[in-house]
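Participant: Need coordinates for the below:
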Amino acid sequence: MGVIEDLADALARDVLEAQAELGDDRFYEKMSKVLGELSPTTQEAFMTSVRVRLAEKRGRDFLARMLAAKRSGGAAPQAPRGPDSGH
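Facilitator: Below is the predicted model:
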């Protein structure tokens, strides 16, 4: 990664970690606005890192629930369906 991506990713990691302490699960949106006022490039790199990290967390949570359901004999959770997924 380049300097912008490295800095934005480190900030994204810290912001997502701080959200629980702040009690604001959308704090990253406020941070994005702060960044965008000075550097739209940094803002986009930050938001990319946030989206990737949130998606990875959601994926891991879904995997854990699937495995728990399989191991306990319970019903498997449904995967989200997108509006145009065709599934």
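
Participant: C-alpha from now on. contacts and neighbour counts both.
Facilitator: Noted.

Participant: I'd like to know which elements the helix or strand in which residue 51 is found is packed against.
Facilitator: Per DSSP states H and E, residue 51 falls inside helix 40-72. Using 3 or more Cα pairs under 8 Å, 6 or more residues apart in numbering; DSSP states H and E, the elements in contact with helix 40-72 are helix 3-22, helix 27-38.

Participant: please give me the structure for this one as well, since I'd like to look at both together:
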Amino acid sequence: MGVLEDLADTLAKDAIDAYEKLGDEDILNEVAKQLGATSTTMEETYLTSIRIRLSERRARLYLERRVKEAEG
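Facilitator: So this is what the prediction gives:
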């Protein structure tokens, strides 16, 4: 990854961690707004990282649940 992707992905990870700790999903969008005020490119990359990370997490939980069900 390049610098932009690395920074955006690290920020996305930290924002998701904060969301989980605080229980406030709005923080994800608030961070995006802060980015958008100065760099729409960074905002878009951050939001992509958020979507990818959350999608992967949901898919992984689904997979784990299906394997547990199959094991009995």
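
Participant: quick one: TM-score?
Facilitator: The TM-score (TM-score structural alignment, normalised by the length of structure 2) is 0.92; 72 aligned residues with a Cα RMSD of 1.0 Å.

Participant: between the helix holding residue 51 of structure 1 and helix 3-22, how big is the angle?
Facilitator: Helix 40-72 of structure 1 runs at 60 degrees relative to helix 3-22, counting by axes from the mean of the first three to the mean of the last three Cα atoms, to 10 degrees.

Participant: Could I get the buried residue list for helix 40-72 of structure 1?
Facilitator: The neighbour-count check on helix 40-72 of structure 1 (16 or more other Cα atoms under 10 Å) flags 42-50, 53, 62, 65-66 as buried.

Participant: from the residues you listed, which single one is nearest residue 34 of structure 1?
Facilitator: The closest of these to residue 34 of structure 1 turns out to be residue 43 (Cα to Cα; 8.3 Å).
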